[in-house]
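> Pasting the sequence and the predicted model now:
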Amino acid sequence: MNLELNDIDRIIEMAWEDRTPFDAITFQFKLKEQEVINLMRKELKPSSFRLWRTRVQGRATKHSKKRTFDEGRFKCSRQRTITNNSISKR
């Protein structure tokens, strides 16, 4: 698959984020988990890749099926809702 540099940067960013599951990367970029791992191996320095793999391996937040919290998007309880470009009060 041919990816643009911006797409590669975004995939790496999403892969590093704790709360972004691999399913979200698959949905947006059509890359399976193993393809993301291969991309990270190719694009990162070896020490950075090892650090990332250690961090991600078995992490429940990176695998939708292992999540114990709501499947919707994470939202802080103190975060205000935004409607029609204005922030609503609690």
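Now that the structure is in, tell me what you want to look at.

> going forward, measure contacts and count neighbours with C-alpha atoms only.
Noted.

> which ones are touching the residue nearest the centre of the chain?
Against the mean C-alpha coordinate of the chain, by C-alpha atoms, centre = their mean, the closest residue is Thr20 at 2.8 Å. Taking C-alpha atoms under 8 Å, 6 or more residues apart in numbering, we find Thr20 in contact with Met14, Thr61, Lys62.

> May I ask which of these has the most neighbours?
Lys62 (22 neighbours; other C-alpha atoms under 10 Å).

> let's bring in a second model and compare:
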Amino acid sequence: MNFTLEDKDRIIEMAWEDRTPFEAIELQFGLKEKDVIAFMRANSKPSSFRMWRKRMAGRSTKHTALRSGDVNRFKCNRQRTISMNKISKR
């Protein structure tokens, strides 16, 4: 699949988010879990990929079927909303 740079950035961001299940990535971008793993391997440094795989191993929130009933959203309620139109002033 050909993804735009923005799509690639979003897929990587969603893959790293603890509360975003693989099913949400599949729904939005058509990538199954094995495809996300291949995508992350191809679009990450080897050390970053290993760190991501270690972090995702056994994480029940990455699979909708394994989630507990109290997790009903994709992001933490304390997570700041990111706007693509704003430029950070540092």
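Now that the structure is in, tell me what you want to look at. Nothing here was measured: the structure is a model prediction, and the numbers come from that model.

> which of the contacts of Thr20 of structure 1 map to contacts in structure 2?
For the contacts of Thr20 of structure 1, the contacts that are reproduced in structure 2, applying both residues aligned by TM-score structural alignment, their matches' C-alpha atoms under 8 Å, are Met14, Thr61, Lys62.

> Next, check the residues you listed against the helices and list the overlap.
Among those, DSSP state H puts Met14 in helices.

> mind checking how far Arg78 of structure 2 is from Glu26 of structure 2?
Distance, Arg78 of structure 2 to Glu26 of structure 2, by C-alpha to C-alpha, to the nearest Å: 25 Å.

> So the two - more neighbours on which side?
More crowded of Arg78 of structure 2 and Glu26, by other C-alpha under 10 Å: Glu26, with 15 against 6.

> The more buried one matches what in structure 1?
Matched by TM-score structural alignment, Glu26 of structure 2 corresponds to Thr26 in structure 1.

> Could you check which helix or strand contains that match?
helix 22-29 (DSSP states H and E).

> And that helix against structure 2, how far off on average?
Taking mean C-alpha distance after the TM-score superposition for structure 1, the mean distance separating helix 22-29 of structure 1 from the aligned residues in structure 2 is 0.5 Å.

> Check which residues of that helix are buried.
Residues of helix 22-29 of structure 1 classed as buried by neighbour count (16 or more other C-alpha atoms under 10 Å): Phe22, Asp23, Ala24, Ile25, Phe29.

> Name the next helix or strand downstream of that helix, please.
Remark: after helix 22-29 of structure 1, the chain's next helix or strand is helix 33-43, criterion DSSP H and E.
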